[in-house]
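Visitor: One predicted model, sequence on top.
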Amino acid sequence: MPYFTYDHIRFYYEDDGGEEEPFIFLHGLGGDVNQTFGLMKQTDHIRRISLDFRGHGKTVDFGHADDFSFKQFAEDVMALTNYLRIHQFNIGGISTGAGVSLHLALRYPARIKKLILSRPAWEDKPQEALVRKQIRKF
């Protein structure tokens, strides 16, 4: 099972390997690499890569509670790309993974070739305010 260590955390990841164009596909909150690899079937000319975010799947440790953020998850992904020696890559994600992917694209535009967002389940305001607004409609 492939692991790498960053920030004193042992991260689990999956990688098809090979020389094809790398596509890092990130799971949603509470998910793991099974979610992304289950949706993205093996395809010619694409190197599939995914990791379990801290506190998800086989990445058991999570550090401090403040480390659960798009910014920190993005830094974890960048650590994986550095570990795998990937300079440019395509990035995408489902829900929380989409938020992390967008964060990466905004912070590291020179490293991102393509951006794919699937079912982004976040907005530019706290989720609690959104839930109260929806409850009032009923």
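Guide: Happy to help now that I have it. Everything numeric in this text was worked out from a predicted model, so none of it was measured.

Visitor: Please count neighbours and contacts with C-alpha atoms only from this point.
Guide: OK.

Visitor: any idea how far the residue most central in space within the chain is from L102?
Guide: The residue lying closest to the centre of the chain (Cα atoms, centre = their mean) is L26, at 3.2 Å. Plainly put, L26 is 11 Å away from L102 if you go by Cα to Cα, to the nearest Å.

Visitor: Comparison target, given below:
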Amino acid sequence: MGSDGMKQFDSAGVDIAYLDTGAGRVKPPVLLIHGFASNVETNWVNTGWVYFLSKAGYRVIALDNRGHGQSQKLHELTDYGAPLMAEDARRLLDHLSIARAHVIGYSMGARIAAFLALAHPERVDHVVFGGLGINMVRGLAGTGPIARALEAESIEDVSNPTARTFRAFAEQTKSDLKALAACIRSARAPITAEMVASISAPVLVAVGETDVIGGSADELAKIIPGARAITMAGRDHNRAVGDRTFKAEVLAFLEGR
């Protein structure tokens, strides 16, 4: 167990780091799945999510996705993809003997949460898609520039503004750039409108108002029977993560209010 409270487990041969905290007076626990180039600390600890959910009485589980944070860095394209990463999340629940959890995913983590809810519906109680709206089914336009930005010798060689933002964030989170490039170049398993409509768990879609990466929360929620959508006013993709409204709405959703 690391000094920062992270533990490790073997997910079918891949070393995955995770956090398990909170007294857990409220059932079921909450599983948090972070976004691309992020990690548990950046996405969930520093934004106050772990503290907020623990204080509300939840046991909080969060994993560093493969290739990210303190988890194993893999460099092959076949080592990645949301369906595969969803199995890491499912194995973590198995490892901790958790039958069923609420799942909150942000950005890439929302894609992973969707695959988890589709492949293992009995394990997912409520699911929150944060930072990913209609672009979940539309797909991300051209990941090539982002991969090339991550592989560039220096950030100075990156001219594409969006790709440069990703490179800067990856450097800020001290990420393994080769692992991230492999992760984003890996076959992006498509999620169709039909697939997302078949998710049986209650769904909340939450996206920042100016988030061009995630796209409209309302448009995605319309496709999913019974889903709710919230938009965080004046927030972009990165600034929506720790938003107070986002936290309050998620808590109300998990508590069935």
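Guide: Received, thanks. Everything quoted here is computed from the prediction, not taken from an experiment.

Visitor: what's the TM-score here?
Guide: TM-score of the superposed chains, computed with TM-score structural alignment, normalised by the length of the first structure, equals 0.84; 131 aligned residues with a Cα RMSD of 2.2 Å.

Visitor: Tell me the residue in the second structure aligned with the residue nearest to the centre of the first structure.
Guide: When the second structure is aligned by TM-score structural alignment, L26 of the first structure is paired with I33.

Visitor: Next, work out how far apart its match and G81 of the second structure are.
Guide: With Cα to Cα as the criterion, I33 of the second structure and G81 of the second structure are 14 Å apart.

Visitor: How about R228 of the second structure?
Guide: 27 Å.

Visitor: what's in contact with the longest helix seen in the first structure?
Guide: Using DSSP state H, we find that the single longest helix of the first structure is helix 70-83. Identification of contacts with helix 70-83 of the first structure by Cα atoms under 8 Å, 6 or more residues apart in numbering yields 4, 6, 51, 53-54, 67, 87, 96, 99-101, 103-104.

Visitor: The second structure: matching residues for that one?
Guide: Against the second structure, helix 70-83 of the first structure falls on residues 82-95 (TM-score structural alignment).

Visitor: once aligned to the first structure, how far is that stretch on average?
Guide: Compared with the first structure after the fit, stretch 82-95 of the second structure shows a mean deviation of 0.5 Å (mean Cα distance after the TM-score superposition for the first structure).

Visitor: chain center to that stretch: distance?
Guide: 12 Å (Cα atoms, centre = their mean, to the nearest Å).

Visitor: what comes up buried for that stretch?
Guide: 82-93 (16 or more other Cα atoms under 10 Å).

Visitor: Pipe those into TSV and attach distance to A147 of the second structure per row.
Guide: Converted to TSV, these look like this (distance: Cα to Cα, whole Å):
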residue	distance to A147 of the second structure
A82	17
P83	20
L84	20
M85	19
A86	22
E87	24
D88	23
A89	24
R90	27
R91	28
L92	28
L93	31
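
Visitor: nearest to W44 of the second structure, of these?
Guide: Nearest to W44 of the second structure out of these is A89 (Cα to Cα; 15.7 Å).

Visitor: which residue lines up with R48 of the first structure in the second structure?
Guide: In the second structure, the residue paired with R48 of the first structure according to TM-score structural alignment is V60.

Visitor: Give me the mean distance between the stretch of helix or strand that match belongs to and the first structure.
Guide: If you go by DSSP states H and E, V60 of the second structure is part of strand 58-63. For strand 58-63 of the second structure, the mean deviation from the first structure after alignment is 0.7 Å (mean Cα distance after the TM-score superposition for the first structure).

Visitor: Please name every helix or strand in contact with that strand.
Guide: strand 14-21, strand 26-33, helix 49-55 (3 or more Cα pairs under 8 Å, 6 or more residues apart in numbering; DSSP states H and E).

Visitor: Let's see that with 6 Å instead.
Guide: On a contact count with 3 or more Cα pairs under 6 Å, 6 or more residues apart in numbering; DSSP states H and E, strand 58-63 of the second structure meets strand 14-21, strand 26-33.

Visitor: tell me the angle of the first one relative to helix 82-95?
Guide: Going back to what we said before, that points to strand 14-21 of the second structure. Interaxial angle of strand 14-21 of the second structure relative to helix 82-95 (axes from the mean of the first three to the mean of the last three Cα atoms, to 10 degrees): 60 degrees.

Visitor: Might one say that K113 of the first structure is in contact with N90?
Guide: Yes. Between K113 of the first structure and N90 there is a contact at 5.1 Å, judged by Cα atoms under 6 Å.

Visitor: Settle it for me: which of those two has more neighbours?
Guide: For K113 of the first structure versus N90, neighbours defined as other Cα atoms under 10 Å are more numerous around N90 (20 against 14).

Visitor: Can you say which helix or strand has that one in it?
Guide: strand 89-94.

Visitor: now that strand, how far from the centre of its chain.
Guide: Averaged C-alpha coordinates place strand 89-94 of the first structure at 7 Å from its chain's average position (Cα atoms, centre = their mean).
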